[in-house]
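Trainee: make a model of this:
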Amino acid sequence: MGRITTLRPVTRIALGEGVRRRADTLSVEEPLEIRIGGAPLAVTMRTPGHDVELAIGFLVSEGVITDRSDFLAAIHCGGPGTGGAENTYNVLDATLAPGVRLPTADESRRFYTTSSCGVCGKASIDAVRTISHHDVMQDDVTVDAEWISELPDRLRAGQAAFAKTGGLHAAGLFDAATGAQLVIREDVGRHNAVDKVIGWALQEGRLPLRGTVLQVSGRASFELVQKAVMAGIPILSAVSAPSSLAAELAEESGLTLLGFVRGRSMNVYAHEHRVRIDAVTRGDAPVQEGRAQR
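Mentor: Below is the predicted model:
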């Protein structure tokens, strides 16, 4: 397995205090090529670690697999230019069950991604609207706003690598009924962190993820809503803003979308019926119309 963090010499400049040279801990970012049966499918920039979960989550998000039985095995293999002799841990070859429909060549060409932006575009929008096997709209789970407000701190407490680098996103999955933390994953790409969570869930036989809340450390992009819906997650909570397309897809798909979950406030952008607000939290104050707080 590759390194998650690395040391690099830096020059620290503090105005009025001076200049100091020291080592700084950085998050590692390296490419991962995902193959199926030896055929290249996707390339993403990621933080090494939990690569199999990442690949599985990616395949779930893109509608290639839907059940634990669809995925048989995965192995790291030699990367380009190594002649296959040296294992760089940057190429992962997955084996799927017989009968699983593999992406066509045209579909594979849209799978080349970066750590800052997941797979997106017209094809992905159509995919999540037409091939999701899990009906999020029918999940009647509800959660307390008070409990939701605690999730960012719980997520941060589980970010071991972030504490060293300050440079990784995280995604955490929580059980809405018990409040239990199920899994937390970190990555330089927010969509990769979510894929790792979904990959873990498929390996554990937990899909669809009914009755769960996905908490993410950054903004709520279209890709994250797409991945949540494809995994059957009914509630997505983010510490920053959603995009307009993310809110539209959440509304259409039946997913409860929260943004700016910070301290004791939050904005609900879609399907607020799943968020309970008791009298103490409300302060019995009347609902006021106005611009949402940032």
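Trainee: please make it C-alpha for all contacts and neighbour counts, starting now.
Mentor: Will do.
Trainee: which residue ranges of the stretch 51-200 of the chain form helices?
Mentor: 51-61, 105-108, 122-130, 145-157, 160-165, 190-203 (DSSP state H, counting those that start in this stretch).
Trainee: count of neighbours near residue 264?
Mentor: The local packing of residue 264 (other C-alpha atoms under 10 Å) involves 12 other residues.
Trainee: next, the structure of the following sequence, for comparison with the previous one:
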Amino acid sequence: MGRATTRRPVVRLRGEFETSRPDTVVVEEPLEIRVDGKALAVTMRTPGNDIDLAHGFLLTEGVIAGPEDISVARYCDGVGEDGLNTYNVLDIALAPGVSPPDVGIERNFYTTSSCGVCGKASLDAVRLLTKHSPAEDTSIITSETLSSLPDTLRTHQKIFESTGGLHAAALFDTEGELLVVREDVGRHNAVDKVVGWAVQNSRIPLHGTVLMVSGRASFELAQKSVMAGIPILAAVSAPSSLALDLADESGLTIVGFLRGDGMNIYTRAERVTITHAHATADAVRT
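Mentor: Have a look, this model is predicted:
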């Protein structure tokens, strides 16, 4: 299995002092996802939880609806210079009767660690593929619980502690209980790994949950939330306009700039109950 981190030499400058020492950096390698032996996607990811990643990717792209749609997932030969399997090629065999993905010129499945799946950023595409819309989810979470999520996520970012170079995604219930955390050099991969965990544990749709991400709330992360039936997407940074358009249409709650006791609730604010502490703080600022 591939390693998530590696050691590289570095010259460190701190003021007038210079030292040479090895440093821990995050690994970024390509993963080719095949479906029934045919190449579907290549994504730049951090090795680890690749089976989760593939399951989450296939669900959020509308290829599968649940774990019953996959019969087997296995690594293929991907031989490196040392003659060993690189574990960078993963083949997914669909269950009998499951239609293979329709890949045409409108779908570009080469992804980088930063941009996600480009070429599918369209509201129409999500509308057609969505099977688990969060629109009817009546889940409620308190602002106090929301405020606690970033710190919980941060304490569980094990690889980030040693590298400082990873995104993270975590799934919580509305009481603030942590269900799963995944890290990756790509924010969309971290989310796919979380969703893939849920697929393999038969938890789709993810009603009554909150997806907490360490970066911004982009369209692709909103798309993945909607496809998995997640009602609340929370981010420490800003949302994009297209993410908010999708949230408005699909019934997704998006919370941005979730830091300390502050947050911006952009859509479906009725899912967030303002606690006394936040209400008092708002009154003082007013």
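Trainee: can you give me the TM-score here?
Mentor: After superposition, the two chains reach a TM-score (TM-score structural alignment, normalised by the length of structure 2) of 0.94; 285 aligned residues with a C-alpha RMSD of 2.0 Å.
Trainee: so which of the helices of the stretch 51-200 of structure 1 is the most packed in?
Mentor: helix 190-203 (a mean of 28; mean count of other C-alpha atoms under 10 Å).
Trainee: and it, what does it pack onto?
Mentor: helix 51-61, strand 169-175, strand 181-187, helix 222-230 (3 or more C-alpha pairs under 8 Å, 6 or more residues apart in numbering; DSSP states H and E).
Trainee: average offset between it and structure 2?
Mentor: Compared with structure 2 after the fit, helix 190-203 of structure 1 shows a mean deviation of 0.3 Å (mean C-alpha distance after the TM-score superposition for structure 1).
Trainee: could you point out the helix or strand that follows that helix?
Mentor: Using DSSP states H and E, the helix or strand that follows helix 190-203 of structure 1 towards the C-terminus is strand 212-216.
Trainee: residue 251 of structure 1 contacts residue 273, correct?
Mentor: No - contact criterion C-alpha atoms under 8 Å: residue 251 of structure 1 and residue 273 do not qualify, at 12.0 Å.
Trainee: between the two, which one's more packed in?
Mentor: A direct count of neighbours by other C-alpha under 10 Å for residue 251 of structure 1 and residue 273 places residue 251 higher, at 16 against 13.
Trainee: doesn't the more buried one lie inside a helix?
Mentor: Yes - judged by DSSP: H, G, I helix; E, B strand; the rest coil, residue 251 of structure 1 forms part of a helix.
Trainee: quick revisit: between the helices of the stretch 51-200 of structure 1, which one is closest to residue 67 of structure 1.
Mentor: Among these, the nearest to residue 67 of structure 1 by C-alpha to C-alpha is helix 190-203 (6.6 Å).
Trainee: how far away is the counterpart of residue 273 of structure 1 in structure 2 from residue 250 of structure 2?
Mentor: Aligned by TM-score structural alignment, residue 273 of structure 1 pairs with residue 270 of structure 2. For residue 270 of structure 2, the distance to residue 250 of structure 2 (C-alpha to C-alpha, to the nearest Å) stands at 15 Å.
Trainee: buried stuff in stretch 175-182 of structure 1?
Mentor: When burial is assessed from 16 or more other C-alpha atoms under 10 Å, stretch 175-182 of structure 1 yields the following buried residues: 175, 176, 181.
Trainee: repeat for stretch 197-216 of structure 2
Mentor: So stretch 197-216 of structure 2, judged by 16+ other C-alpha under 10 Å, has buried residues 197-200, 204-216.
Trainee: and if you look at stretch 222-240 of structure 2?
Mentor: Buried residues in stretch 222-240 of structure 2 (16+ other C-alpha under 10 Å): 222-239.
Trainee: same check on stretch 265-276 of structure 1?
Mentor: Within stretch 265-276 of structure 1, the residues that count as buried by 16+ other C-alpha under 10 Å are 266, 267, 268, 269, 270, 271, 274, 275.
Trainee: could you dump these to a markdown table with secondary structure and distance to residue 7 of structure 1?
Mentor: Shown next, in a markdown table, are the buried residues of stretch 265-276 of structure 1 (DSSP: H, G, I helix; E, B strand; the rest coil; distance: C-alpha to C-alpha, whole Å):
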| residue | secondary structure | distance to residue 7 of structure 1 |
| --- | --- | --- |
| 266 | strand | 37 |
| 267 | strand | 38 |
| 268 | strand | 40 |
| 269 | strand | 40 |
| 270 | strand | 42 |
| 271 | coil | 44 |
| 274 | helix | 44 |
| 275 | strand | 43 |
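Trainee: pipe the helices and strands packed on helix 190-203 of structure 1 into a markdown table and attach distance to residue 19 of structure 1 per row.
Mentor: Below are these laid out as a markdown table (distance: least, C-alpha to C-alpha, whole Å):
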| stretch | distance to residue 19 of structure 1 |
| --- | --- |
| helix 51-61 | 39 |
| strand 169-175 | 30 |
| strand 181-187 | 31 |
| helix 222-230 | 41 |
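Trainee: those: which one's closest to residue 79 of structure 1?
Mentor: Comparison of these against residue 79 of structure 1 by C-alpha to C-alpha identifies helix 51-61 as nearest, at 14.5 Å.
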